[in-house]
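Student: Give me a model of this one.
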Amino acid sequence: MPPIPTPPAAPLLAWYDRHRRELPWRVAEPDPYRVWLSEVMLQQTTVAAVGPRFERFLHRFPSVQALAAAPEAAVMEEWAGLGYYARARNLHACARAVAAAGGFPRDVGGLRALPGIGAYTAAAVAAIAFGEAVVPVDGNVERVVARLFTVEEALPAAKARLAALAQGFMEDPAARARPGDFAQGLFDLGATICTPKAPACALCPWRGECAARRRGIQAELPRKAPKRARPLRHGAHFLLTDAGGRLLLRRRPPRGMLGGMLELPG
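Tutor: Sure, this is the predicted structure:
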């Protein structure tokens, strides 16, 4: 079977110009601090939940320098309720590194060297804030690409191939001219049209190019390997109070599950 050609970028960019989501971190002149902060908050947290918390966090820490200068306890306090608290500690460590360096690195390589920044976040900041011709690949993008090119190999084994196919869009001059908008267009397409269940294919700017749609298997992709059974663990905790009603708590080690959080002794 001959390789499936990469769809042109122009239809997606035109669709994004008309239908982009209005989000508080999307501003006319992309700010690396806003982009980075939003991407960290959006890890394991929905857009709906992040929106108001993003604006509140930004009000308290309006710049990377303000975040770097704050005590960790203040950052953790503002993060309360968002979960996955290692993100907040990594955020603070990264802010300090950026402030010490005088600003964010402007490319993927430099961004990857910062504390807590992985491949996806580095690519998102580089593309959106600095115009580097890279495609950040999250779950939404994997789904869009798997369907466009009918990648039937299951995740996570297919991740490298999906990332390579996504990066292939940057051979198109239209995508290279607007890498940030192209990336955000992919995000929005996956979040609103090319959804996990019942994708709205009739509204998709690439409906004519989608190989999975032509075969009628779009809802089956991307395939996922069976999940391993979760181990069952048992433990005991103790509820200890003194005569004044104070509760004994201990702080977990900084690394590992729920690092740095308070818990009952056990």
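
Student: rest of the way, CA atoms for contacts and neighbours
Tutor: Will do.

Student: Not counting sequence-adjacent ones, nearest residue to Leu165?
Tutor: On the basis of C-alpha to C-alpha, 6 or more residues apart in numbering, the spatially nearest residue to Leu165 that is not a chain neighbour turns out to be Val145, at 7.1 Å.

Student: And for Pro24?
Tutor: Gly51 (6.6 Å).

Student: In three-state terms, label the residue nearest to Leu165 for me.
Tutor: Counting by DSSP: H, G, I helix; E, B strand; the rest coil, the backbone at Val145 sits in helix.

Student: May I ask you to confirm that it is in contact with Ala164?
Tutor: No - under the criterion of C-alpha atoms under 8 Å, Val145 lies out of contact with Ala164, with a separation of 10.0 Å.

Student: out of those two, which sits in the busier spot?
Tutor: For Val145 versus Ala164, the count of surrounding residues by other C-alpha atoms under 10 Å is larger for Val145: 27 against 13.

Student: run this one through as well so I can compare:
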Amino acid sequence: MTQATGVADFSMRLLDWFDHHGRHDLPWQHPRTPYRVWLSEIMLQQTQVAVVAPYFERFIAALPDLPALAAASQDEVLALWSGLGYYARARNLHAAAKACVDIHAGELPCDAEALRALPGIGRSTAGAILAQAWGERAAILDGNVKRVLCRVHGIEGWPGTPAVEKKLWVIAESLLPVTRLADYTQAQMDFGATLCTRSDPACTLCPIRHDCIAFRGGRTAELPSPKPGKPLPQRSAHMLVIEDDAGRVLLQRRPPTGIWACLWSLPEHADIAEARHWLEHHVEDDVERLQAGEPVMHGFSHYRLQILPHRIAGVRARTAIGDNDDLRWASRAELAGIGLPAPIRRLLKE
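Tutor: Take a look at the predicted model:
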């Protein structure tokens, strides 16, 4: 944006674009309560609107308000979140709801500092909640906004670095309009998600293209600067698909920290020898009947996981395994209501 283009002009153009081309029928907009705004913002972290919408509606139907969320069990919350990924978001959401009941009389606080003190709420998420739920003059700086500001202002460097992010926060706060903060916040997210996209942005339709440094210099493909890359390491995990005579599958709860924390999954081992040893101590059967399945690949942000499944059916447990903290049998019909990692759910369906 050039010096001649003022703050009011930028926000006015963006709001005008939003009025004609923005998204006005998202489920969390009707009604736009603090709880619904908060839930949507947490779900939208690292996840697109089209994916979030059905999860949001299912979650709201089951847990319609903050006290209901706080009173729910962690298993219920994780089951509703199952498939959405980044499960720390769900655990933080649940913990924050409990904190609101304990500290804020069951309400989401309308203060930036109090919001940011809750698990899972950072500066940008707090700004989005304040602006959309209460019309406060609070800035946001999610991935879409970073991309737009880097292109419009020609900001060099990966936006994830503290120095670049600090610059972007100053710009984002300077551009806030006086009114229509909820619409302006949504406009920024919509603009980056649907028009000023990561690849192949629709510059010919952009209302601020003539003031955009990246557009004028033919640099939209270069800005924002990408994160310095390095090959993702690959890890392998041997997982046991154990079924009893009734066709139930044996599930094991994940540890409380790490990948897929607290979700139910399949018994996992570092190698096949360890898997066979574990199996010998838990089922009355010939472990040589284990059949290897096709490997399943799953990508995380910092590594790729190769899941090596091994199946054995018609087994009996050596000791009674009821529903407990670590192991449980689940019928195929019950799996839909259990919090499972997405690749494990796919593996079991196959």
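
Student: Residue in structure 2 paired with the residue nearest to Pro24 of structure 1?
Tutor: Gly51 of structure 1 maps onto Ala53 in structure 2, with residues paired by TM-score structural alignment.

Student: just Glu209 of structure 1 next, same as before
Tutor: Glu209 of structure 1 maps onto Asp211 in structure 2, with residues paired by TM-score structural alignment.

Student: do Leu155 of structure 1 as well
Tutor: Correspondence of Leu155 of structure 1 to structure 2, assessed by TM-score structural alignment: Pro159.

Student: Could you pull out the helices in structure 1 for me?
Tutor: According to DSSP state H, structure 1 carries its helices in the segments 10-19, 32-42, 47-60, 64-69, 72-79, 86-101, 108-112, 119-130, 139-148, 159-167, 173-177, 179-192, 211-215.

Student: How much space separates the alignment partner in structure 1 of Pro119 of structure 2 from Ile193 of structure 1?
Tutor: Under the alignment defined by TM-score structural alignment, Pro119 of structure 2 is paired with Pro115 of structure 1. Distance of Pro115 of structure 1 to Ile193 of structure 1, given as C-alpha to C-alpha, to the nearest Å: 34 Å.

Student: List the contacts of His153 of structure 2.
Tutor: With contacts defined as C-alpha atoms under 8 Å, 6 or more residues apart in numbering, the neighbours of His153 of structure 2 are Met1, Thr2, Cys212, Ile213, Ala214.

Student: Then Val35 of structure 1?
Tutor: Applying C-alpha under 8 Å, 6+ apart, one finds that Val35 of structure 1 lies in contact with Trp25, Arg26, Ala124, Val125, Ile128, Ala129.

Student: Swap in 10 Å and give it another go.
Tutor: If you count contacts by C-alpha atoms under 10 Å, 6 or more residues apart in numbering, Val35 of structure 1 has them with Trp25, Arg26, Val27, Thr121, Ala124, Val125, Ala126, Ile128, Ala129.

Student: ok, how many other residues are close to the third one?
Tutor: So that's Val27 of structure 1. Using other C-alpha under 10 Å as the criterion, Val27 of structure 1 is surrounded by 11 other residues.

Student: How about the fifth one?
Tutor: In terms of burial, Ala124 of structure 1 registers 27 neighbours under the definition other C-alpha under 10 Å.

Student: In structure 2, what residue corresponds to it?
Tutor: Matched to structure 2 by TM-score structural alignment, Ala124 of structure 1 sits across from Ala128.
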